[in-house]
Every structure is written in C-alpha cells, then in structure tokens.
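Asker: Test case, fold it:
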Amino acid sequence: MNLALWIVTGVLATVLLISTSKMFVPREKMAAAGGRAGQWVLDFSPGALRVIGALELLAAVGLILPALLDIAPVLVPITATCVALLFTGAAIMRLRRGERVTIIPDLVYLGMAVFVAWGRFGPESFTG
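Answerer: Have a look, this model is predicted:
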C-alpha cells in the first residue's frame, strides 16, 4: 500500500508540475495548442492563471518534500486534500463550460488525490 501511495503521489506531483506551464506560456498559445480542452484558459486573466500555476507548484512540492525530508510529513495528506479541492473546482469549471468529455482526467486526478489523502491520513500515515 505504501508503494502504491508513493507511485500515485509521484504521478500527481508530475501532473501538477507539468500543469504549471500556464505560468509561462501565453494563454492564447495554450488555447490554440490544447484544442477544445485548452479553451478554458481564455476564461481566466493572465494573473489568475499565474496564481493557479503557483498553487499547483506548491502542491507538487507539498506532496513530496515533507515526507522525503521527514519535516512535517502531516503536510502530505493536507496537501492531497487541497489538491482534491483544486480538481473539484476544475471539474465544476468543466461542467459549467459543457465539456463533459474533458472532465474525465480531472475526475481521475481527483480520485488519486483522495486516495493519497485517505492513505496518508489513515492506514499508511507517516506518524503511525
């Protein structure tokens, strides 16, 4: 179970790191490259996209470093809970935009975040 949690945490952190590109790539370019799934960036200002990207960067760090360095490892499940909230917001945004097909990855990442939060708060916590 511990290995599965580490693998899911690593995948989630990688997805979040890749997603931080919205901080550096102009939103028009992202919208053009992403097709229908990338059009959502046009609904947000460049400043809002930078804030979202910064939160995703902090989340990627918060999922890995506390446990790796054994400094406040309770931050891992707390961060996973915050990531679940982030992807809940992403799924709601997709529903409002009528993007029913593109919601699937967000729901998968939401499930992964819930799994990490549950596993690290419960059976495979770093404190027990």
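Asker: make it CA atoms for all contacts and neighbour counts henceforth
Answerer: Noted.
Asker: Spatially nearest residue to residue 118, not counting backbone neighbours?
Answerer: Sequence neighbours aside, residue 77 is the residue nearest to residue 118 in space, at 7.4 Å (criterion: CA to CA, 6 or more residues apart in numbering).
Asker: That neighbour and residue 100, how far apart?
Answerer: The gap separating residue 77 from residue 100 is 29 Å, by CA to CA, to the nearest Å.
Asker: Check residue 91 too.
Answerer: Residue 91 is 9 Å from residue 100, by CA to CA.
Asker: quick one, which of the two is more surrounded?
Answerer: Of the pair residue 91 and residue 100, residue 91 is the one with more neighbours under other CA atoms under 10 Å, namely 21 against 11.
Asker: Would you mind identifying the next helix or strand past the host helix or strand of the residue nearest to residue 118?
Answerer: Using DSSP states H and E, residue 77 sits within helix 75-97. Using DSSP H and E, the next helix or strand after helix 75-97 towards the C-terminus is helix 103-121.
Asker: Please provide the structure for the following sequence as well, for comparison with the first:
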Amino acid sequence: MNVVLWIIASLLAAAFVGAGLLKLIQPKEKLSASGLGWVDAYSPGMVKAIGALDFLGGIGLVLPAFLDIAPVLVPVAALGLVIVMIGAAVVHGRRKEWPMVVANIVLLALAAVVAWGRFGPYSFS
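Answerer: Sure thing, here's the model as predicted:
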C-alpha cells in the first residue's frame, strides 16, 4: 500500500503543480479564453491564490517525504487539496459543468486516500 500511496501522491502532485503553474503564470484573460470560464467570476488575485494553493499542495504531497523533512506535511497537504477540490466542485456545480465536477470528485477522492493513508496506517513515522 505504501507504493500505491506514493504513486497516487506523485500523480496528484503532477496534476496540481501543473494546474497551479498554469494559473500562476497565465493572465486571467488568457485562462478564460482557453476554456476556464470560471475565472471570470474571480479577481486576478484570487485566481493566482488558487493557483498558489494548487502548486503548494502538489509540492506538499511528495517533497516533504522525499526529502525526509517534516513528512507529516504530506497528509496535511492532501487534506488541504481535499478542501480545495470541495470548493472547485461547488464552483463547477453552480456553473453546471458536470464533467468538471466529476473530475474534482475523483481528485478529491484520491487526495482523501493519501490523507487517510499517511495520517493513519501508512504514516511516515
């Protein structure tokens, strides 16, 4: 199960780091034009903040354990991403973007598995 948790955390990290960088680097208008219509309802600063949460959460899923520096941050990051995905699912649900809601729920479930495993029976202690 430890290997499975590493694989899940690594895949989630890649997804969240990529999504976070996209939101941090691209201007809000370009994000909107590329199909992320939800950004129109938020300020540029809020979009950057969401990107920062995605990026830091993704880094937090693997880097602390990989470097063996405060590995307790791995399940904390996973729990934070669960909260971010709840918010994302609500936003996409209100916009009736059902495929995005499904994607958010899948990411939420995977992050919850990492949080459960690393807080519980497969912690780094």
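Asker: What residue in the second structure is paired with the residue nearest to residue 118 of the first structure?
Answerer: Under the alignment (TM-score structural alignment), residue 77 of the first structure maps onto residue 75 of the second structure.
Asker: ok, now residue 86 of the first structure?
Answerer: Looks like residue 86 of the first structure aligns to residue 84 there (TM-score structural alignment).
Asker: what's the distance between its match and residue 52 of the second structure?
Answerer: Taken as CA to CA, the span from residue 84 of the second structure to residue 52 of the second structure is 11 Å.
Asker: More neighbours: those two, which one.
Answerer: More crowded of residue 84 of the second structure and residue 52, by other CA under 10 Å: residue 52, with 20 against 17.
Asker: Tell me the residue in the first structure aligned with that one.
Answerer: Using TM-score structural alignment, residue 52 of the second structure sits opposite residue 54 in the first structure.
Asker: From residue 42 of the first structure, how far off is its match?
Answerer: 18 Å.
Asker: And for residue 4 of the first structure?
Answerer: Using CA to CA, one obtains 36 Å as the distance from residue 4 of the first structure to residue 42 of the first structure.
Asker: what does residue 62 of the first structure give?
Answerer: Residue 62 of the first structure is 28 Å from residue 42 of the first structure, by CA to CA.
Asker: Pick out whichever of the two has more residues nearby.
Answerer: residue 62 (21 against 13).
Asker: The match of residue 77 of the first structure reaches residue 122, doesn't it?
Answerer: No. Residue 75 of the second structure lies out of contact with residue 122 (CA atoms under 8 Å); the separation is 10.5 Å.
Asker: dump the residue contacts of residue 9 of the second structure.
Answerer: 61-62, 111, 114 (CA atoms under 8 Å, 6 or more residues apart in numbering).
Asker: ok, and it, which helix or strand is that part of?
Answerer: Going by DSSP H and E, residue 9 of the second structure is part of helix 2-25.
Asker: need the next SSE after that helix, C-terminal direction.
Answerer: helix 28-33.
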